[in-house]
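Undergrad: Coordinates for the following, if possible.
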Amino acid sequence: MRDQKVQTVTQVNVSNHKRKIGIIGGTFNPIHNGHLFIAEQVRSQLGLEKVYFMPDFIPPHVDHKEAIDATDRTNMVNVAINDNDDFDIEMIEIINQTTSYTYNTMIELNRIHPDYEYYFIIGGDMVEYLPKWYKVDELFKLTHFVGVRRENYPMTTKYPVIWVDVPKLDISSTMVRKLVKNRQSIRYLVPDAVAKYIKEHNLYE
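TA: Coordinates of the predicted model:
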């Protein structure tokens, strides 16, 4: 039987006075309302001071993932979160312009912000891949991991993941790109400002 270390929202205890900061990383190709909804739910449930959206420069996925230029992806994140003071953008991986390994990023972020206590938000489908992450055991010493529960994915893991329940929004960046390519509406799937940016810059066509 696999080890199971599951923390619920009510079991989260902070033993210091550091600022509780969420991080949600990704390619954001493009950012959509599902990303924003998850970030807001986790922020609210865990009492985070702020959630930072962290676009990656070169995602270290096993499967090659086509992504548009980082400038456009970053600009879309900025227009998407512009009206929410609880959201911000973390540009460290874009600035470094290297393959985005979370371990290296979190070392640098903890050095820059020693007063922050980080909560790294991932989907429940990504939890089972944690053993494959670069230096994952050391990574858990640098940040808390928050897993967003998803149907058909187990909550069993040997790592101390904090699980949260978030109502399901079945939206993906792949879906948005496909709709744009087929000249179909993406209204209510992405913020209006993102839809406008995509149209004005002829993205994904």
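Undergrad: C-alpha only now, for contacts and for neighbours.
TA: OK.
Undergrad: Now do the biggest helix by length in the chain: everything it contacts.
TA: Longest helix in the chain by number of residues, with DSSP state H as the criterion: helix 33-46. By Cα atoms under 8 Å, 6 or more residues apart in numbering, the surrounding residues in contact with helix 33-46 are 9, 12, 22, 24, 48-51, 121, 148, 164, 166, 169-172, 188-191.
Undergrad: To compare with the earlier structure, here is another sequence to fold:
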Amino acid sequence: MKKIGLLGGTFNPPHIAHLIMANEVADQLGLDEVRFMPNAVPPHKIKQGDATAEERLEMTRLAIVDNPRFKLEPFEIERGGVSYTFETMTLLMQREADVMFYFIIGGDSIDALGTWYHIDELMKIVHFVGVQRPGFFGETTYDVELVEAPLIDLSSTIIRERLQTGKTVRYLLPEAVEQYIREEGLYGTR
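TA: From the prediction side, this is the model:
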């Protein structure tokens, strides 16, 4: 059975902490691949001035292009609408019945699992893998396999704020992603 990690998120923009987290989980759990899956309309966070779904999809593609173990999963963006993990995983499992999915989450999501849509049903159909994140406890009563990874206190919010104020983002996200952001004038870079 193929072992596939799924790293969902807004990827607004994708940055090195996303890449490190996916790489550590893939290596430690022996996953065949990790798919990066940007949300269409995230249920928890959407703000004026954010990149469009298509721009986030392209930035994610650029971020992972040099790692053959990383793949882009456009499922939620192609499906459209609000993205709930339970619905997505039910459909993905119907599409790929011969796959064991490992859903990768950070410490902030571990802390909030109890608020997820149909979490009890979701826990029965997918294996959750958690990676600690600075500033969050990463604790839950739900069954989450914890993987250790280098802790980097970085978020897409920090990157957007730095871009908006003209501060450097060098080494915080892949060069191709930064170049795309500047070419497209995203996050106030015009």
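Undergrad: what's the TM-score here?
TA: Laid over one another, the chains give 0.94 as their TM-score (TM-score structural alignment, normalised by the length of structure 2), with 187 aligned residues with a Cα RMSD of 1.4 Å.
Undergrad: Need the buried ones from the contacts of helix 33-46 of structure 1 selected in PyMOL.
TA: Buried residues within these, by 16 or more other Cα atoms under 10 Å, are selected in PyMOL with:
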select buried, resi 9+22+24+48+50+51+121+148+164+166+172+189+190+191
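Undergrad: tell me the contacts of the spatially most central residue of structure 1?
TA: Centroid check for structure 1 by Cα atoms, centre = their mean gives Ile24 as the closest residue, at 2.5 Å. Counting by Cα under 8 Å, 6+ apart, Ile24 of structure 1 makes contact with Ala39, Val51, Tyr52, Phe53, Met54, Phe120, Ile121, Ile122.
Undergrad: where does the aligned partner of it in structure 2 fall, helix, sheet strand or coil?
TA: Under the alignment (TM-score structural alignment), Ile24 of structure 1 maps onto Leu7 of structure 2. Here Leu7 of structure 2 is strand, with the state taken from DSSP: H, G, I helix; E, B strand; the rest coil.
Undergrad: do Asn104 of structure 1 as well
TA: Applying three-state DSSP: Asn104 of structure 1 is helix.
Undergrad: Next one: the alignment partner in structure 2 of it relative to Phe11 of structure 2, how far apart?
TA: In structure 2, the residue matched to Asn104 of structure 1 (TM-score structural alignment) is Glu87. The gap separating Glu87 of structure 2 from Phe11 of structure 2 is 20 Å, by Cα to Cα, to the nearest Å.
Undergrad: So which of these two has more stuff around it?
TA: Phe11 (23 against 13; other Cα atoms under 10 Å).
Undergrad: pretty sure the more buried one contacts Thr60?
TA: Yes - the pair Phe11 of structure 2 / Thr60 is scored as a contact, 6.7 Å apart, by Cα atoms under 8 Å.
Undergrad: what is in contact with the two at once?
TA: By Cα under 8 Å, 6+ apart, the residues touching both Phe11 of structure 2 and Thr60 are Pro38.
Undergrad: And for Thr141 of structure 2, the neighbour number?
TA: By other Cα under 10 Å, neighbour count at Thr141 of structure 2 equals 9.
Undergrad: Can you tell me what it aligns to in structure 1?
TA: So, by TM-score structural alignment, Thr141 of structure 2 is matched to Lys158.
Undergrad: so that match, which of the three states?
TA: Quick answer, by three-state DSSP: Lys158 of structure 1 is coil.
Undergrad: What distance do you get for it to His144 of structure 1?
TA: 14 Å.
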